[in-house]
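*Asks:* no sequence for this one, just the structure:
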């Protein structure tokens, strides 16, 4: 009898720069959802926001430095290496083709990103390739009253418990509690350009990289 394949978390973002808030979300998701690994996927050309402050090469390097000490974390360079815009649906298609039809894939999203799904390219097809896991503040859950009608209906249809993730390769919507850290990449860039310390906001190797390469000045 074939053993079930373990779930792989997928965490995309600009990571401009990657910081402790990103790392804590990934680690919390790994534990709460029983993920075997979490794959960080830095965006090359993010279509829904302005040009990042650091190049794709620099953001990829910082992601690798930040995750190097956690054996459950890995970094995917494909979006940075690609010439096209970084649409999530295209990344999921690529990963499903590479990893096969049976591996459970779990797309990790914050609440704000999930509520904005109707603005994403081919967003209703995301569940054809992966599960979606939404990070909530403790004690809170998704509120259908906050959602566009189509997203609320899809949420009601797809809701499942976290233990459902390994029973099928895609299609479920789960939630997990995430204690938010009041850290943002925007604030980090602003602080750095103003000459303020970034210590304790991001891992020391990332801080050293920013200093060496004179980023965000």
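*Replies:* Sure, I can see it. Note that the coordinates shown come from a computational prediction; the quantities given were computed from them, not determined experimentally.
*Asks:* From here on, just use CA atoms for contacts and neighbour counts.
*Replies:* Noted.
*Asks:* what's near enough to touch residue 39?
*Replies:* 8-11, 73-76 (CA atoms under 8 Å, 6 or more residues apart in numbering).
*Asks:* got another, please set it beside the one above:
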């Protein structure tokens, strides 16, 4: 199985990295592909350039086997729609189970995504939750796809929905950017190699 993490990674931080590492182990994934978004349709555009966000991601995971920086959205022209990304991944990995990971906030807005129902044609969706999270009532589209059995994901290439509790560090890229803009030390929120790149390129400074 191949895991898929999308995001702006502006910048990549330990919240992203801890979740990626945990789900790799929980689901026994062969790899987790972290995919920076070029033009996210549902949020503000990234402040750092695509090249620098990719560089920071590559540095952050350089010593972690099985975590892969995937630049396919950065190479694609136009809006970064997840349906296009999943179609591309399915082309590259026709026989693998694909698992798209997202937070509960993203799942709550999933029905506003471009061709959202078709996402299940190409991948499973796993919603990452905090311990104690209670699943709200799901409509029939989601309820018929819901499973609690991880082995079901490995047995099918796509189409299932699962909620998984993970350690969710209370770290956000927005707070990190604000911390840097205010001249404060962002240490222990993200890898030192990423902090070095931010300093070298004077990212997230107040103009």
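*Replies:* Thanks, I have it. In this text the structure is predicted, and so the values were computed from the model without any measurement.
*Asks:* Mind checking the TM-score on these two?
*Replies:* TM-score for the superposed chains, counting by TM-score structural alignment, normalised by the length of structure 2: 0.96, backed by 204 aligned residues with a CA RMSD of 1.0 Å.
*Asks:* Longest helix in structure 1, please.
*Replies:* Longest helix of structure 1, by residue count under DSSP state H: helix 20-33.
*Asks:* tell me, the very next helix or strand once past it lands on which residues of structure 2?
*Replies:* Per DSSP states H and E, helix 20-33 of structure 1 leads on to strand 37-42 as the next helix or strand towards the C-terminus. Under TM-score structural alignment, the counterpart of strand 37-42 of structure 1 in structure 2 spans residues 31-36.
*Asks:* Figure out how far that stretch is from the centre of its chain.
*Replies:* Stretch 31-36 of structure 2 sits 7 Å away from the centroid of its parent chain (CA atoms, centre = their mean, to the nearest Å).
*Asks:* Then stretch 170-186 of structure 1?
*Replies:* For stretch 170-186 of structure 1, the separation from the chain centroid amounts to 9 Å (computed by CA atoms, centre = their mean).
*Asks:* Name the residues that touch it?
*Replies:* Taking CA under 8 Å, 6+ apart as the rule, stretch 170-186 of structure 1 contacts 15-21, 25, 28-29, 32-33, 104-106, 127-141, 155, 158-162, 164-165, 201.
*Asks:* Recalculate using a threshold of 7 Å.
*Replies:* Residues outside stretch 170-186 of structure 1 that contact it (CA atoms under 7 Å, 6 or more residues apart in numbering): 16-17, 21, 25, 28, 32, 104-105, 127-138, 155, 158-162, 201.
*Asks:* Whichever of these end up buried, select them in ChimeraX.
*Replies:* A single ChimeraX command selects the buried members of those (16 or more other CA atoms under 10 Å):
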select :16,17,21,25,28,104,105,127,129,130,131,132,133,134,135,136,155,159,160,162,201
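*Asks:* all helices for structure 2, in order.
*Replies:* 14-26, 50-60, 72-75, 82-92, 104-108, 119-122, 140-143, 150-155, 173-181, 192-200.
*Asks:* Format these as TSV; extra columns: distance to residue 162 of structure 2.
*Replies:* What follows is the helices of structure 2, written out as TSV (distance: least, CA to CA, whole Å):
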stretch	distance to residue 162 of structure 2
helix 14-26	12
helix 50-60	27
helix 72-75	25
helix 82-92	18
helix 104-108	11
helix 119-122	12
helix 140-143	10
helix 150-155	8
helix 173-181	26
helix 192-200	32
